[in-house]
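Peer 1: predicted coordinates and the sequence they were generated for:
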Amino acid sequence: MLAHRDPLLLNSIDSYPEDLMCAGSVNFGRQVGLCTLEVGVGHETLRLTIEIFPAKIDYATDYQNLLSDVAGTSRALALEYLRATYQTGEARDVRDATSLDWLTLLRNEISLLDRSIRYVNEHPHRALSREIDYVRADRIKRADATIRDAIVRGRGRGPWTKLPGAGRIRSILPASRSRETLDTAEHRWLRLQLALIHDRLSDIHATVSAELERTRRGGGAAPARLVAEEEEVAGFSRSISELLALPLFDNITEPPPSGFASLTLLSGIGYGEAHRVIMVLRLGLSIRGESFDLSVMDVHGLYETWCYLEVLRIVLAKMGGSADLSTLLRVEENGIRVRLAQGRRTTVTCKSPTVTLDVSYNDHYRGLTGLQKPDIALKFRNDGWPDLLVLLDAKYRLDASDGYRHQFGCPGPPIDAINALHRYRDAIVVVRGESKTRPVVKGAALFPLSSAASSEFPNSKLREALESLGIGALPFLPGNVQHVEDWLDGLLSLAPEDLAVPGPPFAGLAERRSRGLE
């Protein structure tokens, strides 16, 4: 048997139980990092951990810098919940911990929480509870303070009787008895925390289930990974429900004292481990560390997000401004998904004395030929001029074949990635006044190529196309941002009448103008 948490990873694996063999291919796609597989034979299980490296960028430098830059802006943006690979990180005290942080930490710690609570259930610390019980006077062998007080005050039940040396007393007197109880402040605290965990799991499970239901209502098959996420969260919820149903918590209904803590809770066997897990769940995740396994974005999604953040940093620097991007960008949290808010809601506006520039991520434009969705849109706004758009598409694809090099002079994005920008320029139409206009003037496909591998780019046709056609491509990685910086610097220095020229004029339109027909 070959097993893995991500159901998509083993889609192509066939099992042959009679031969004790599994065979097939494993495709990690665009996932990078560590992967642990479980190989089971009979009662024996082997855990095999392998590491997957990216093919297009350097793992130790470019990939780690991509991850650090995105996480440095917003930790949760770099995280996913269920992927075939994982990185290692640690828990830290943060102000903006998300449900994704919380659930990832719980997944790492739920086995320890389960073992700890079950150990406490089997070996609980009990407290003595003093209760008042009524006892026949002739059965009392030793008078405690409660009995003496009852005799003096004449309290009790039943008929009066005489006691030598004490006078008249009731025949049934109140006596204090000590009994062992599990209703302690420690157990109240543990039950309250488990109930809070269960409530939060229920909320997350409801969100994932709703997402799954929407997918099924759409008529298509439910994604295997989404189904696995729903089943895993439901399993966590069942596990916590089973803990709450243990005899340890049977007669506990009251909350613990406010701010309660004790040496037993902090350091008792079982208690201390459960307390540590519950406190860890109040933290957030950092991608630096070795304590917890966490899934991160597929490398193409990570690259696209980094491109937007880095373009935004460059624009802010070029226009003489600076800002904490984490306060400018709106991040949407939906259950276990954290993304940059889509469309206009993620637009950041930058201003200089001469131009106002809107930098948008994943904006969309509806047209007669369909929806157009460039990754990054730069909208130049000048007084007295229509809005002019420069589009950037981040493509984590690289063609370094001999044929491509021969045609363009250096490695670059696939040709269809560049052709998409030509389509944007032609298909995106906006209404201005009573007429329709095409606002897109220039565009570039951003692709992952290191500084050392970009030595031929300045003389390539990709660069030449940017200058002559207004459409081309630019290499862009954490260690290779200069080409994009120079190009954006040139665009920002253009007067609107120069920026408005998209490239060589259409022959027929130029002839029409030369004949004075416009």
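Peer 2: Now that the structure is in, tell me what you want to look at. Residues are numbered from 1 along each chain as shown.
Peer 1: could you use CA atoms for every contact and neighbour count after this?
Peer 2: Will do.
Peer 1: could you find the closest non-adjacent residue to Asn459?
Peer 2: Of all residues not flanking Asn459 in the chain, Gly409 sits nearest, at 7.3 Å (C-alpha to C-alpha, 6 or more residues apart in numbering).
Peer 1: how about the one you found, what does it touch?
Peer 2: Glu456, Phe457, Asn459, Ser460, Lys461 (C-alpha atoms under 8 Å, 6 or more residues apart in numbering).
Peer 1: now, of the residues you listed, which are buried?
Peer 2: Buried by 16 or more other C-alpha atoms under 10 Å: Phe457, Ser460, Lys461, out of the contacts of Gly409.
Peer 1: okay, those residues in a markdown table with distance to Ile110 next?
Peer 2: Formatted as a markdown table, the buried ones among the contacts of Gly409 follow (distance: C-alpha to C-alpha, whole Å):
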| residue | distance to Ile110 |
| --- | --- |
| Phe457 | 51 |
| Ser460 | 55 |
| Lys461 | 55 |
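Peer 1: on that earlier part again, among the contacts of Gly409, name the ones in helices.
Peer 2: Among the contacts of Gly409, the members falling in helices (DSSP state H) are Lys461.
Peer 1: in a markdown table: the contacts of Gly409, plus distance to Arg432.
Peer 2: Formatted as a markdown table, these follow (distance: C-alpha to C-alpha, whole Å):
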| residue | distance to Arg432 |
| --- | --- |
| Glu456 | 42 |
| Phe457 | 38 |
| Asn459 | 39 |
| Ser460 | 37 |
| Lys461 | 35 |
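Peer 1: in the strand or helix carrying Val315, what's buried?
Peer 2: Element membership of Val315 [criterion: DSSP states H and E] is helix 299-318. Across helix 299-318, burial judged by 16+ other C-alpha under 10 Å covers 299-316, 318.
Peer 1: could you find the closest non-adjacent residue to Glu229?
Peer 2: The spatially closest residue to Glu229, leaving aside those adjacent along the chain, is Leu82, at 6.9 Å (C-alpha to C-alpha, 6+ apart).
Peer 1: okay, one more to line up with it:
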Amino acid sequence: MKLLFELQSDRVHLKFSQSVYKEPAILPNKDAIGRLVLTQHRTNLVWHKVWRQGLPPQIENCPKQHEGPCLFEETNYKLYARCNSGFRLDIEHPDPVIISDLDHDDQHSTVYGYINFGSQVGYSEFTVLVDGKPEFSFQVEVFPSKLDYASDYEEILASVQDIMTGLAMEYLRSTYQTGTTFTVSQSTDLEWFILLRGLIDELEKALNYIARKPLRGLKREQIPVRAEKIKHINGRVLAAVRRGAGRGGFTRTKNNIPVREYIYEDRPQSTLDTVEHRWLSRQLYLIQQRLNQLRLEERQLYDTPRRRKALQELGDMGKRILRLQGLEPLAAAASGEIPQGFVSLQLLRLPGYREAYKYCLALSLGLRIEGGPLQLSVKDLSLLYEYWCYLALLRLISEETGQQIPVKELFAVQQNGLRVLLNRGQEQRVCFPSKGGGHITATYNPSFRGEAMLIPQRPDMVITLENKGWPAMHLVLDAKYRLDASPDYIDRYKSAGPPEDALNSMHRYRDAILEFQSRSDESPVQRRTVVQAAAVFPGGITNVPFCKSRLWKALRQIGVGALPFLPANKEYVREWLRSRLKMGGFSIAEHTLPHSIYERARDWHSSAAEPVVVGTLSAGNQRQHLQWIIDKQLYYMPMLKTQLRQYATKWVAIYSPQEIRSPGAVTHYAQVKSIEIVQRKEILTPWPPKRNLEEPQVLFILGEVFERKIPIINTSGYRFTQHRWTSRLGLERAYNLEQLLLETEPEWRLFEDLTALGVKFTLDPSEPVRLLDKDNPYGRVWFRLDDGSSIRYAGASGYVIRRIPGGRPQYFVDYQELMGEIVMTSLG
């Protein structure tokens, strides 16, 4: 046990100690100056002893000194206090949870127990009471134990406040920060009530002053006046005389005119029902309505000690507002109307009115945690860290993709009583377009559930990579505001990092998140869709680079690991993110354990050897021909003696020309069940033959004819009048006719990676169409790069590259070596 400070007055003796003296291995703020501020409440209090750990002897016993020992989050502290016999001792704190472990002894003259601030950092103030009256208060400051207080913490707080201050705040917590007001379009209920709590005393003073010295107005009323005492003879008085209106009997004037004894005359009367009082009364009514709504919402939530105290404070505040509503000037004006666009110099100028007007307007302001007169409780650092991680991740994706973050649509905020949180789930998505027509989507707290999996999974953040032709790939990030820097941990993983149970959670996310995807035959199947899962933790920059740790290496090898992530240490997350965004599907598959994307890559590798004929429809009978193919499940074409692919065809695809759809596109496909050689006259069609009836035809007996969900469009506009050849890989991957030329997996890999790198190129089918060897397929397309070089896949020989047209070929068996050469020559 380590004594941190000791306070002794003429009535109370208090000790505050660290329960177990074991500092964390990494303590960024261990050299910071702590805080211990003493406030004397009893006038004749006498200090006998004030001792602070770590201060020089000449100032450690000075009650007016503000320096003290450092206290840290998530640490157990022991408090012991006793008072002179015959007195009752109590310890008070705004947060009832922080003192819930304190007990009393010796007929309530002794208080002892444990204090733990949890993940709260900032100022915290305790009040010592003797016989129910405040004796003295002591204020301490709690520092974060995993990140730098002066830089990382302040940046995390500022980033979250940029979205909404209420997201960073809580009501009734063990610590607080100082804050001030600033103008916002709409403040949250939490900000509003904290402002009201800070302004209510001054508002009461102002309204009580108005009640003592109210501003009265004049209101004209018709009152009965003796006829001889009427002061202003106007049209209304003359009309009353002519009609004989009034009260009492008739008398005659000097001119012998009969009039009533009493005639009604407009006389000004003093009144409290002024527009200024109506405006103030209306503001109190709105405050009371909002307090009632808050109390109703709080009552519907789970009962906790903090919520009970919050309800008590809401009730007490409502009583104070009700008393103010009953003040004579405000009660007299409670039912009056306020003119539209009302402006009053009296409210801005007169004492009492000026202050009340200012405080009522202040309730429409927001709050900012950046120093000021207000005490604002801040959310647990673990939740703030989670919010900051998502914000920082979005900024990194924005920087890497060159796309702006849609700030106005960034977050949906959930207000529930005195609590403001980010909405969680799939609706909290931010989507960025990527090169090659894909998308990158960052989701906050998605929920994976449904028939595909047994137990729902809910990681903190998910990055979804959607590339054309590939299933969606997820990268999971989980914010863990926990740090294990023990010698055993560092020896095992070569770095500090998140606890092992957090790493186990990453294994679970990688393997347990399942989603339904479609096979080539359209049937659904469950597949793992998480490529990598990493725990991000508050790790700072160390002498040994993090890239040498097992946590970094395992992320690449097995798809599970951890990454340090702080405002001052974002580079490892940036590097990891950048490497994933610049990979195509095939390259990502190489770094993935058996997975849906790996199975698709393997399937497409074998599909490169499955020939596909892209057939045309009979001119003038296109719609009829297409319907005949679908109904009869047949397709025929002239037999070509030089084309061996005809006899090995596995699939038939149908091109629908502009006569059927615009633009023309490959719209249907079917698997070949068998192949026959017949004469044209043996094939019965609704349209007459246009060729020699004796001409041999290759007749493909088809399975069910499917319509493609996404047609392969003819973007060039050239007429498609002859059969073309491709592979099943090309048929399943292509989105336009030009891409049908890519028949092998190595060609598609090169196509994807060049697109991801932003290298501009065209496709040139210069090689003849031949039957591919499934054990050694080769490409017939040249990739013509803008820098003049050309690349073609040459089968077992690797990739051949020519620097200039007709130049000497250079072969690359190592694909990574080829990509390095392209990057150096094309991207500089």
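Peer 2: Yep, it's here. Since we're looking at a predicted model, the values are computed, not measured.
Peer 1: and the helix holding Val315 of structure 1, what does it pack against?
Peer 2: helix 64-73, strand 388-394, helix 482-493 (3 or more C-alpha pairs under 8 Å, 6 or more residues apart in numbering; DSSP states H and E).
Peer 1: of the ones you listed, which is nearest Leu37 of structure 1?
Peer 2: helix 64-73 (23.5 Å; C-alpha to C-alpha).
Peer 1: mean shift of that closest one relative to structure 2?
Peer 2: Following the fit onto structure 2, the mean deviation recorded for helix 64-73 of structure 1 is 1.1 Å by mean C-alpha distance after the TM-score superposition for structure 1.
Peer 1: past that helix, which element shows up next along the chain?
Peer 2: For helix 64-73 of structure 1, the following helix or strand on the C-terminal side (DSSP H and E) is strand 79-80.
Peer 1: tell me what that following strand is packed against?
Peer 2: strand 292-296, strand 337-340.
Peer 1: in CSV, list the helices and strands packed on helix 299-318 of structure 1 along with mean neighbour count and distance to Arg157 of structure 1.
Peer 2: Shown next, in CSV, are those (neighbours: other C-alpha atoms under 10 Å; distance: least, C-alpha to C-alpha, whole Å):
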stretch, mean neighbour count, distance to Arg157 of structure 1
helix 64-73, 19, 72
strand 388-394, 23, 87
helix 482-493, 16, 93
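Peer 1: quick one: closest of these to Lys442 of structure 1.
Peer 2: Closest among these, using C-alpha to C-alpha: strand 388-394, at 4.9 Å.
Peer 1: now the element after that closest one, going C-ward?
Peer 2: Per DSSP H and E, strand 388-394 of structure 1 leads on to helix 402-408 as the next helix or strand towards the C-terminus.
Peer 1: ok so, going back, which stretch of structure 2 lines up against the helix holding Val315 of structure 1?
Peer 2: Using TM-score structural alignment, the residues of structure 2 aligned to helix 299-318 of structure 1 are 381-400.
Peer 1: stretch 193-210 of structure 2: which residues count as buried?
Peer 2: Buried, per 16+ other C-alpha under 10 Å, within stretch 193-210 of structure 2: Phe193, Ile194, Leu195, Leu196, Leu199, Ile200, Leu203, Glu204, Ala206, Leu207, Asn208, Ile210.
Peer 1: tell me, how many residues neighbour the aligned residue in structure 2 for Tyr361 of structure 1?
Peer 2: In structure 2, Tyr361 of structure 1 lines up with Tyr444, judged by TM-score structural alignment. With neighbours defined by other C-alpha atoms under 10 Å, the count for Tyr444 of structure 2 comes to 26.
Peer 1: neighbours of the residue nearest to Tyr444 of structure 2 when sequence neighbours are not counted, how many?
Peer 2: Among residues not flanking Tyr444 of structure 2 along the chain, Met461 sits closest, at 4.8 Å (C-alpha to C-alpha, 6+ apart). Neighbour count for Met461 of structure 2, taken as other C-alpha under 10 Å: 23.
Peer 1: could you do Ser241 of structure 1 as well?
Peer 2: Neighbourhood size, Ser241 of structure 1 [other C-alpha under 10 Å]: 15.
Peer 1: hmm, it is touching Asp199, no?
Peer 2: No: with contact defined as C-alpha atoms under 8 Å, Ser241 of structure 1 does not count as touching Asp199 (10.2 Å).
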